[in-house]
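Trainee: all I have is the shape, not the residue letters:
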């Protein structure tokens, strides 16, 4: 019996090559896209999920109530971690974590290393496998370091380097370190990336800040003891915070901060390690959002849904051609159960072939997918048992329900009805219409999302940020020379070159450079009896001029000797709240006052999802700068860029030149948005294509059901246009209903998404009109080809069986 089902199913599929081909192509592409999107989502959701003790590991966040509202931050003072471990019960292990690069020197090799400065328990807390060297205490000594395999090969040319020494350039001085262990290379799905791990106590700022509770500059991770919950630990830490932050809490009360619902002003909050990748602190709270991976999964399921709807509709359309076959089988004694399994076996064939092709396609295009969508998903995920089991489960469910519905519908047809060759207009038509509304509703939703996302991205690309981003090149000062000296040498070497207008430097980059490093500094101080917080930027005296930032009050720095004055922005001037801001003096260092020299116009030094904040510029050779900025002539930018690279190589022959224009840096800051937009755009295109296949199937069904009607209308004088209108109006009504349903949903979703940006586009009605128009035009083009052909057919052929 089963053999007979398979044989007949195969014959029927081969006989109707067009329908079978469309089904297999649509489902195969949908499966392939769903697999790739599922892999991308699983990659995102797997961040730092590989650590053995991950359930007990947390990142410590400090939350406080300020006069302007709640504030959350991840940085802590140097004595925080050791004090917490000894004073609050429940700590199993704890580590400070500071990511800060330095130049590693080995022979003639000079490499800018990504270094993490951590405590000795770091490798006991986190599962970064040690493949050689000291397994128990890889950084037990202050002069010991752990290198990854890649870093060892870059520095020494080999991984067999246990016991070998090299120097790190720290504050202009070379300090020797010894390799004590080699760690396996970091997996992509971790936020704790490093090439080299060194003891926190060896950092150049440690001794200066060892006992200072008001200097916060590093993260802290804690592993709790078994049986200790994060909630109980947070409660236990309240007295610890009250003791060590008594002065800070008193200042918050004095400045008018309101206590939280528990009557507290400062707390610690534990963020689970697996949530760290998704945590943000923009609104003063710890907010964990997995919206991006869930959005990716949602698009994958929507694509699969549309493909499955197509299969159902095309199967129903095909059933009109098989009515006599069904009637004959029933006349010869076939039962409903037998007919069901006969038709369901055809679906099983199609789904099995489609999933096999889909898996092959996903393997074939995984590299292109990674490049296009800028993701590091691992193709090995396809071979993981959990992924394969989940994939198999989805295929089984789709086969049962999607393949089962048309089979059930056809097996329930009456014998007389089937022999007459008429498919009754039953509730299946309602199901068909609902499915079509869902199809086009999804397509309109995705099209609207695409238009809004690209509109926001275009707005961010073209917004006036308050400085010159087109003509300025930035690059890290990653050589051996003192960074201030390097900028002065660059300025001297390029003086008089018509392609280079000016040279400057700062201790942070604008946007995201090629080196991928980002940082920011904030400082708090007392001003006229209240606490003031400002972003803090160490600059060269040419910074404001090089960036083209407008000066609105006072004057700019004139030379490196202006090291005891500051320049602030308009937001900082408002924060100070004095009538004559140029008379203000800021106590940035204890007992040292810095007069305000000038005020610059507000400019966007943060990403556009954040409003402009107060910022203060200071010249300091002690604190140093880390990035150079060069303003180039607009006449020959390519030549100017090449000149900069050659000059840098002349000054630092062993350092890599990682220069890029600021507009490129800004563009990199919204890579997340661009990736999301690309995924939704691709989903929209695919949704439209699959929906058109469904529409085409429906037009086949309607035309086959109304062939006689078309013939009669033509005989009595109906025009091609009127017949085409009659055949298409029902479809267009469904598209209109889909538009009316999808538009409010799209408006709500896009409005919520745009709230994440301090600077955003207006949610114009034209986005929705454009999406609906695109959907209608595509529907007309898809249906029109088939309906016009039917309307133009010879009525004699339509009526010849009467």
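Mentor: Sure, I can see it. Because the structure is predicted, anything quoted here is derived from the model rather than measured.
Trainee: switch to C-alpha atoms for all contacts and neighbour counts from now on
Mentor: OK.
Trainee: mind listing the strands for the stretch 201-350 of the chain?
Mentor: Taking DSSP state E, counting those that start in this stretch, the strands of the stretch 201-350 of the chain run over residues 216-224, 266-272, 279-280, 287-288.
Trainee: could you export those strands to JSON lines, including columns for distance to residue 777 and mean neighbour count?
Mentor: As requested, those are arranged in JSON lines below (distance: least, C-alpha to C-alpha, whole Å; neighbours: other C-alpha atoms under 10 Å):
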{"stretch": "strand 216-224", "distance to residue 777": "54", "mean neighbour count": "21"}
{"stretch": "strand 266-272", "distance to residue 777": "49", "mean neighbour count": "21"}
{"stretch": "strand 279-280", "distance to residue 777": "41", "mean neighbour count": "16"}
{"stretch": "strand 287-288", "distance to residue 777": "41", "mean neighbour count": "15"}
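Trainee: take the one below as the second:
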């Protein structure tokens, strides 16, 4: 009997091919979107949860108070970990890291061939680190591998990169030597598996913290500074983090200077919350996925699935009219309503199974696309057993949302009316529900279209806004040892394709992942009254290279071996209450020393456009000139110029590793998250439009069949094709306007909330909402057009011959 029922279900699906195809496509798209977003949400909420002590591990974060407010840092002073370990015996484990850091390595093989490598994820860790965090050891002793300062533990991928064919086995790399920064020899003492992608503690090499401490005595002993050190503590089961925070608040005065004790406070943040926390951020070289984006992704997946279910309900109830006689005959022959419900549910279940199979294949492709499109954040989404469970769960949800009501409607037909073909689908409740569902669909479609328009306008604003400096055709390369500046400059300028060269710590808007911060104050002011500022190293050519406007004073004349002069921006002067003319010649004290203000430049955007311009000091101090900016004048032969720069760099710095980036590409990275949001809006708008069009087309097919005789009569009485088109369109246009009244205020609220995150932003305008409605109307009319025109051009005799 079950096989017979399935056979009947399959035959009915085949008989109504267009409805089957539309339903399978609509449900498949909706389920694919929902599954893909669930995989994304699972990935982004699973960071560092795999460690066995994850639920008891906390990151120590720092709040730093200054006259302008409180700064929130995910890094802490390097000496903090050892002090906590010594003074708080009730804390089972304390560990710390430095980095991940950028380092250069040189390796010589048995034949004397030398290879050089550049690594961005070199992390310094203490011996407690493997006890706090789970590491899969492939070779070496975890208890001793990090005890000697000149040791190195490599990941498997890095070991194969370094040693290639010489790596015969995991144990074969132990004892091999690596030269760090052309001076320090490290011995490989361990080999570990690559760190999982869903970890904020990503590394390719682990070096003992003792090595960092020996080579960086100032940083490792400085309680006032905050660099790239991160401290973690593991609490005992049941131990209160809040109580420990209270004890630390009273204890810290033992080590901090009185002025620092007033400004600095520590908090304990659960490790599993770090990745989704906007206040403190994920950590050095990590990225943060805000919790609001997680909620948004979950909500979007649910709504798109809901739209697909709405399509299903509309089409299934519409189809009830076409199957009225079938239901009547079944009831006359003795079928119960319960039996009919089961039959229709089998048909719908078969549809859902087909949709699930299609969506699983589509989801695999979508995840591959997302991994490629979001490579900037190293996204690694993949299907696993959970996806199959979610697919099963979604199938059950779709069954509950979309199947029961149509089955009840179809099974409730009265046999006499059904056999007389008096069922027309005009039941007031059914019609009201269908209209409500169509309004819901149109509202969601318009919401996504309006959001896409707003996001596109904001992104265009980012691209077009004047940043206060020149950024076009600028190539940036790193100078590892910071020497031979003038030699490199003159060699570059010998090529007519190179227009200008400057040396600095960064471009006006820092294009790399880190920048230098400091605090500034008058020499007579106490340390605690210092205000935060960005500090940029710059040579005498920096202002003209980037077209920064000097408002008062003079430019630097040369690079100094010691700190002595500042050029400051307007925003910094506002904090001091000076005019540009008053500032010239005044003395300022920063964390690094004291100097004289020799010039004032017009404000430029030193932060991305999400943030307001901040106080900034330029210093002409040799140790901070780490990058070369090269302006290319010959765009036609760009590849040749880039090749020339590379040859010149390698001949000047033969011990280094060359890399470069164009400034405009680097600056575009600053808006990666916003670009992700924009792409998301665009993609989801496209999906909702696609699902909505499928449902609308199917519904129109039903209406065209239902109105066949009405259209024929109207044509006999002289109705034109245009009037027939209006007959089909009128009700949908009214429903679209109702949907617009729902979608517009909701879109305005959501997008205004999104735009609040930007210091420099567009204002919402009426045309964005009108354009959203017009686009939706155009899509609707395009979808309606084919069916309605075809119905209007049909021969009325064919429609009336059976009457």
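Mentor: Structure received. All figures in this text were calculated on a predicted structure; none of them were measured in a lab.
Trainee: sorry, back to before: now distance to residue 36 of structure 1 too, for the strands of the stretch 201-350 of structure 1, in JSON lines please.
Mentor: Output for these, formatted as JSON lines (distance: least, C-alpha to C-alpha, whole Å):
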{"stretch": "strand 216-224", "distance to residue 36 of structure 1": "33"}
{"stretch": "strand 266-272", "distance to residue 36 of structure 1": "28"}
{"stretch": "strand 279-280", "distance to residue 36 of structure 1": "25"}
{"stretch": "strand 287-288", "distance to residue 36 of structure 1": "25"}
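Trainee: which one, of those, ends up nearest to residue 495 of structure 1?
Mentor: strand 216-224 (37.3 Å; C-alpha to C-alpha).
Trainee: and the helices in the stretch 651-800 of structure 2?
Mentor: Here the stretch 651-800 of structure 2 has its helices, by DSSP state H, counting those that start in this stretch, at 663-669, 672-706, 708-716, 721-755, 766-793, 796-800.
Trainee: contacting residues for the aligned partner of residue 194 of structure 2 in structure 1?
Mentor: With TM-score structural alignment as the criterion, residue 194 of structure 2 lines up with residue 185 in structure 1. Residue 185 of structure 1 makes contacts with 148-150, as judged by C-alpha atoms under 8 Å, 6 or more residues apart in numbering.
Trainee: of those residues, closest to residue 110 of structure 1?
Mentor: Closest approach to residue 110 of structure 1 among these (C-alpha to C-alpha): residue 150, at 15.0 Å.
Trainee: quick one: map that closest one onto structure 2.
Mentor: Applying TM-score structural alignment, one finds that residue 150 of structure 1 aligns to residue 157 in structure 2.
Trainee: which non-adjacent residue is nearest its match?
Mentor: Excluding the flanking residues, the one nearest residue 157 of structure 2 by C-alpha to C-alpha, 6 or more residues apart in numbering is residue 194, at 6.7 Å.
Trainee: just residue 444 of structure 1 next, same as before
Mentor: The shortest distance from residue 444 of structure 1 to any non-neighbouring residue, by C-alpha to C-alpha, 6+ apart, is to residue 771 (5.7 Å).
Trainee: in three-state terms, label residue 135 of structure 1 for me.
Mentor: With DSSP: H, G, I helix; E, B strand; the rest coil as the basis, residue 135 of structure 1 sits in coil.
Trainee: what's near enough to touch the corresponding residue of structure 2 for it?
Mentor: Counting by TM-score structural alignment, residue 135 of structure 1 lines up with residue 142 in structure 2. Neighbouring residues of residue 142 of structure 2 by C-alpha under 8 Å, 6+ apart: 130, 190.
Trainee: cutoff 10 Å now
Mentor: Each residue near residue 142 of structure 2 by C-alpha atoms under 10 Å, 6 or more residues apart in numbering is listed here: 127-131, 135-136, 153, 189-192.
Trainee: and if you look at residue 450 of structure 1?
Mentor: 444, 676-684, 767, 771.
Trainee: same check on residue 361 of structure 2?
Mentor: 28, 32.
Trainee: quick one: map it onto structure 1.
Mentor: Residue 361 of structure 2 maps onto residue 360 in structure 1, with residues paired by TM-score structural alignment.
Trainee: what about that match, which SS state?
Mentor: Classification of residue 360 of structure 1 by three-state DSSP places it in helix.
Trainee: show me what residue 241 of structure 2 aligns to in structure 1.
Mentor: So residue 241 of structure 2 corresponds to residue 230, using TM-score structural alignment.
Trainee: state the number of residues packed around that match.
Mentor: The number of residues packed near residue 230 of structure 1 is 18, by other C-alpha atoms under 10 Å.
Trainee: can you check residue 574 of structure 2 too?
Mentor: What residue 574 of structure 2 shows, counting by other C-alpha under 10 Å, is a neighbour count of 12.
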